[in-house]
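# show me how the following folds:
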Amino acid sequence: MVDLKNVPKELQSAIDEKGYEKLTSVQSLVLGPGNSGKDLLVSSQTGSGKTLAYGLSISCDGLKEIIDEDNKLKTLIVTPTRELALQVFNELAWLFSKTSITISTAIGGMDIKKERNNIRNGVDLLIGTPGRINDHIRRKTFDLNNIKSLVLDEADEMLDLGFKQDLDIIVNQSPKSKRILMFSATIPKKILSLASKYQKDAVRIEATSLGKAHTDISYETYMIKRYDIENAIFNFLRFHDDKTVIIFCSTRNAVTHISSRLLNRGFSVVSLSGALNQSERFKALQSIKNGRCKICVATDVAARGIDLVNLDIVIHAELPQNSEILIHRSGRTGRAGNKGRSILFCSPGERRRYERLIHSAKVKPVINKFLSQQEIERKDNEKIINYLSKSQKKSSGELKLAKELLTQFSSEDIAIALIENFKGKLPPIEEVESFDEEKVNQMTSDRRKKKREGKRKRGPFSKKKQKS
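Model (predicted):
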């Protein structure tokens, strides 16, 4: 049970029912003494519990600061994506479930007329994306004249997605006396500049070390020939078929390509890219969340704001462009106290860029030799044994058929048929050439040596032959 001072009893009761035993780091810091009513600039990774943190914070001055008898909007939460807005809505819905506070959303891809009717019927707390919020303001669905609290969730993401102008409009059209809470995974110069423009004497809170990775995430690297990396991904997924995985790609075309190759090999997979409409994205996310599908292939932009608590592994289909992208991608796993894995595939020719990347990200991946065909086959055999070890309910018809099989075939023949049937349903094992760290170091050394010898052979002042 968490004992929260200054938090309304209705919220304390809802938290108790959820079974919370302790606050996360960001929740403790945001609710710290002296922060009530003040502007906050918070660095906190996605999945750290920040939604509950600002939900509790905006209620600390009393529920009357949120509820208005004249149906005037008092609290606005702005998120970069529709998915994050819906996740925030679900989180705050249970938090405020024992109060009379009404919560609604304003997000692209939804029926704007239905949204307008809901808001005009009276909303105390609105969660939305910058573009849709401004669309409603232009349509005069509501105004921001009575806003007491404004939350900018994942502010860095909103800037990256080009919402700066939309944010300016929202901030400028709301009262100067409002309280602004800004949350960002990292706080680069652009966020500091935004905070100085929007906020007054903001309290700076660092819930995580800036630019550093989650401690609950282990980083692993496999050195693979460039043309074998996709095959390596297929073998990795085949070996870890019980894990929930997201594969990050840099482009829509790459998402389509890898998704198609996975489907052709019999994997169950969904994809997330800008090519999907809202309904398709929602269905894809639901299939991952309810466990019907365990593999998601996505672009960085499409995956922003997604919160998958059950995500086990992040795979980088190609090296991220920079350390910030690496940390953001990897941060999709290792949430809510769970352990996660971030898998990088690197060709020997990318070694230098890889080393600069991990140095900048301040992570130390373990370089492993990739799975051999023998290891994958042993895992297949274990799956068969584990399947047979589980107590299965047998119908009378199945028992009758089993007896008939034993009279016509040997137990060895039946076992072999079972094995062939089981393995026949699995994707093929691909051929992959990989290297351990010692081999890669030797290749790098040989390449540098060859380059030095070439320079000595030409001489320091030699010129390349010009074509006549």
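
# contacts, neighbours, all on C-alpha from now
Fine.

# pretty sure Glu404 sits in a helix.
Yes: assessed with DSSP: H, G, I helix; E, B strand; the rest coil, Glu404 lies in a helix.

# quick one, longest helix in this structure?
Ranked by residue count, the top helix of the chain under DSSP state H comes out as helix 437-458.

# and the contacts of it?
Applying CA atoms under 8 Å, 6 or more residues apart in numbering, the external contacts of helix 437-458 come out as 223, 348, 367-369.

# after the helix or strand that Phe234 is a member of comes which helix or strand?
According to DSSP states H and E, Phe234 maps onto helix 229-239. Scanning forward in sequence from helix 229-239 by DSSP H and E, the next helix or strand is strand 245-249.

# contacting residues for Val309?
47, 333, 335-336.

# swap in Thr24?
Per CA under 8 Å, 6+ apart, neighbours of Thr24: 48-49.

# from Ile343, how far off is Ile66?
Here Ile66 is placed at a distance of 44 Å from Ile343 (CA to CA, to the nearest Å).

# among the contacts of helix 437-458, who's most crowded?
Met223 (25 neighbours; other CA atoms under 10 Å).

# about what we covered before: sitting in strands, which of the contacts of helix 437-458 do you find?
223, 367-368 (DSSP state E).

# quick one: stretch 140-154 to chain centroid distance?
27 Å (CA atoms, centre = their mean, to the nearest Å).

# ok, and what's touching it?
Residues external to stretch 140-154 that are found in contact with it (CA under 8 Å, 6+ apart): 54, 58, 65-66, 72-80, 116, 119-120, 136-137, 170, 173-175, 177-185.

# sort out which residues of it are buried, please.
141-144, 147-154 (16 or more other CA atoms under 10 Å).

# closest one of those to Leu40?
Proximity of the buried residues of stretch 140-154 to Leu40 (CA to CA) peaks at Val151, which lies at 9.5 Å.

# look at Ser196 and give its secondary structure.
helix.

# residues in contact with the strand or helix carrying Ser259?
Per DSSP H and E, Ser259 falls inside helix 252-264. The contact list for helix 252-264 (CA under 8 Å, 6+ apart) reads 230, 234, 248-249, 268-275, 297-299.

# likewise for stretch 177-196?
Counting by CA under 8 Å, 6+ apart, 37-46, 50, 54, 147-157, 198-199, 202, 210-211 sit against stretch 177-196.

# Proceed likewise with the subsequent sequence, for comparison:
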Amino acid sequence: MHFTELALNKPILKAIYEKNYDEPTQVQELAIPLILERKDLIASAQTGTGKTAAFALPILQLLFHQQDASKNAKKIRALVVSPTRELAVQIEAEFKDYSKYTNLRTACVFGGTSIDSQKDVLRKGVDILIATPGRLLDLRKQEALHLDSVEVLVLDEADLMLDMGFIDDVRKIERMCPEEKQTLLFSATMPAKVIHLAASILKNPERVEVSPSGTSAKNVLQLLYYVPKSSKIELCLHLLRNEIQGNILIFRRTKNGVDKLENTLLKNDFKVESLHGDKTQSARQTALNKFKNGEVNILIATDVASRGIDIDELDVVINFDLPNIPETYVHRIGRTGRAGNTGTSYSFCAADEKAYVKNIQKLIQKSIQVVEDHPHPLDPKAKPQVHKKKGGSKHKSGRKSAASKKNKKRWY
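Below is the predicted model:
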């Protein structure tokens, strides 16, 4: 299929061609016609499948006839809600690229920066707004924006939005928009809570699924290392010194884990940066820029911080901690081996993570290749560590307080 077959007008097609895109991706081919028919949509698509353009292009087409409203008369007609600042900025950039030959205005609002400058932008009139939930509600509370003209509402990365605790905010935002709006929900994975949310706010939605959640990347060599939890850092250092080269993204489950591994790698003279939710926006952007321009070749991140980051030419993904949600594994390794390139994923499995491997293999319907020849093997009989509380209570059971031991009358 060619983009000209998708009922998009010439100004939009011109912008597409300038980005050197000739053929739509699978999610674009399936989603764009449905969105142009004003249907509600649930789309399951991983990062890197072209999903932003899948909703940006038809939204620009639908709003095109209103593009010449004077600046002050412009109202928010399309609202894209994004869980993270990085993703919001990325979506805004794509909208601006595709709308360059139209008069449609796009703006982006998110926390961590001045709210006053964002109010000024909104005052000048906006057709399309991309926003993170918290800042959007702050601006609405201060009456700096109104959502009563929204025709299309997009919930992007819905699974991450719910993981980050935005469910109530999302429901509030949805209720602030007109009832007759078109709602589009995009999500990398489709856990039960996303399906439940979709059922409660979408009307007779069409369903689009691209590389279904159980399809692991075809161009990725998947390797599994059974290793004691206490030896994971030593194994990581061994592989980085002897086997792994190129641009490497390492996943850890917690922010503390990210910091600990970063400090160890820095002490061992590796060029490394990290991303997690406690870092400021500017620190996260600096880390990402250093990785993208080659100043460092290792980036350590939590799943939440890494979502929405578009990194080209990633050679290796290391699952330092295996995810307890099998779809997350597919999402992680899908960041390498893109656009015809090959990649490798290395997964470290401790005794208490064996159940995760079973669930992952069940989802992807194949066994992950186990590497047994390495310096820190896990004893096959090793049991998961049980963490007991040290010492227990300092008081003896059945104790009485000093006051109760004195048989004195109380005042009550």
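
# returning to what we had before: buried subset of the contacts of helix 252-264 of the first structure?
For the contacts of helix 252-264 of the first structure, a burial check counting by 16+ other CA under 10 Å picks out 230, 234, 248-249, 269-273, 297-299.

# which pair of those residues spans the longest distance?
Greatest spacing in these, by CA to CA: Phe234 and Ser273 (20.3 Å).

# before we move on, back to that, which positions in the longest helix of the first structure come out as buried?
437, 440, 444.

# go through those residues and name the one nearest Glu412 of the first structure.
Of all these, Glu437 has the smallest distance to Glu412 of the first structure: 42.9 Å, by CA to CA.

# find the residue at the geometric middle of the second structure.
The centre of the second structure sits closest to Arg307, judged by CA atoms, centre = their mean, with a distance of 2.7 Å.

# now which residue in the first structure aligns to it?
The alignment partner of Arg307 of the second structure in the first structure, by TM-score structural alignment, is Arg304.

# give the equivalent position in the first structure for Arg135 of the second structure.
Aligned counterpart of Arg135 of the second structure in the first structure: Arg132 (TM-score structural alignment).

# oh, that last question was meant for Leu155 of the second structure, not what I typed.
Using TM-score structural alignment, Leu155 of the second structure pairs with Leu152 in the first structure.

# next one: Ile333 of the second structure
Mapped onto the first structure by TM-score structural alignment, Ile333 of the second structure lines up with Ser330.

# ok, that match to Pro320 of the first structure distance?
Ser330 of the first structure is 11 Å from Pro320 of the first structure, by CA to CA.

# tell me which of these two has more neighbours.
Remark: of Ser330 of the first structure and Pro320, Ser330 carries more neighbours, 25 against 20, as counted by other CA under 10 Å.

# Lys339 is in contact with that one, correct?
No: Ser330 of the first structure is not in contact with Lys339 according to CA atoms under 8 Å; the separation is 11.6 Å.

# which residues does Pro212 of the second structure contact?
Going by CA under 8 Å, 6+ apart, Pro212 of the second structure touches 44-45.

# right, I mislabeled it, should have said Asn121 of the first structure
Residues near Asn121 of the first structure by CA under 8 Å, 6+ apart: Asn71.

# one more: the one 10 residues further on?
With contact set as CA under 8 Å, 6+ apart, Gly131 of the first structure has these partners: 108, 163, 166.

# how about Ile130 of the second structure?
Applying CA under 8 Å, 6+ apart to Ile130 of the second structure gives the contacts 79-82, 88, 91-92, 106-109.

# other SSEs contacting the helix or strand Ile59 of the second structure falls within?
Secondary-structure element containing Ile59 of the second structure, defined by DSSP H and E: helix 51-63. Helices and strands touching helix 51-63 of the second structure, as assessed by 3 or more CA pairs under 8 Å, 6 or more residues apart in numbering; DSSP states H and E, comprise helix 10-18, helix 26-36, helix 85-98.

# apply 10 Å and report the result again.
Counting contacts by 3 or more CA pairs under 10 Å, 6 or more residues apart in numbering; DSSP states H and E, helix 51-63 of the second structure packs against helix 10-18, helix 26-36, strand 41-44, strand 78-81, helix 85-98, strand 128-131, strand 152-155, strand 182-187.

# chain neighbours aside, what residue packs nearest to the counterpart of Leu92 of the first structure in the second structure?
Under the alignment (TM-score structural alignment), Leu92 of the first structure maps onto Phe95 of the second structure. Leaving aside its chain neighbours, Phe95 of the second structure sits nearest to Ala56 (6.0 Å; criterion: CA to CA, 6 or more residues apart in numbering).

# what's the neighbour count on Lys354 of the second structure?
Residues near Lys354 of the second structure, counting by other CA under 10 Å: 13.

# is it true that it touches Leu322?
Yes: using CA atoms under 10 Å, Lys354 of the second structure makes contact with Leu322 at a distance of 9.2 Å.

# check the spacing between Ser389 of the first structure and His316 of the first structure real quick.
Distance from Ser389 of the first structure to His316 of the first structure, by CA to CA: 35 Å.

# looking at those two, which has the bigger crowd around it?
More crowded of Ser389 of the first structure and His316, by other CA under 10 Å: His316, with 20 against 9.

# need the counterpart of the more buried one in the second structure.
Using TM-score structural alignment as the criterion, His316 of the first structure maps onto Asn319 of the second structure.

# right, I'll leave it there.
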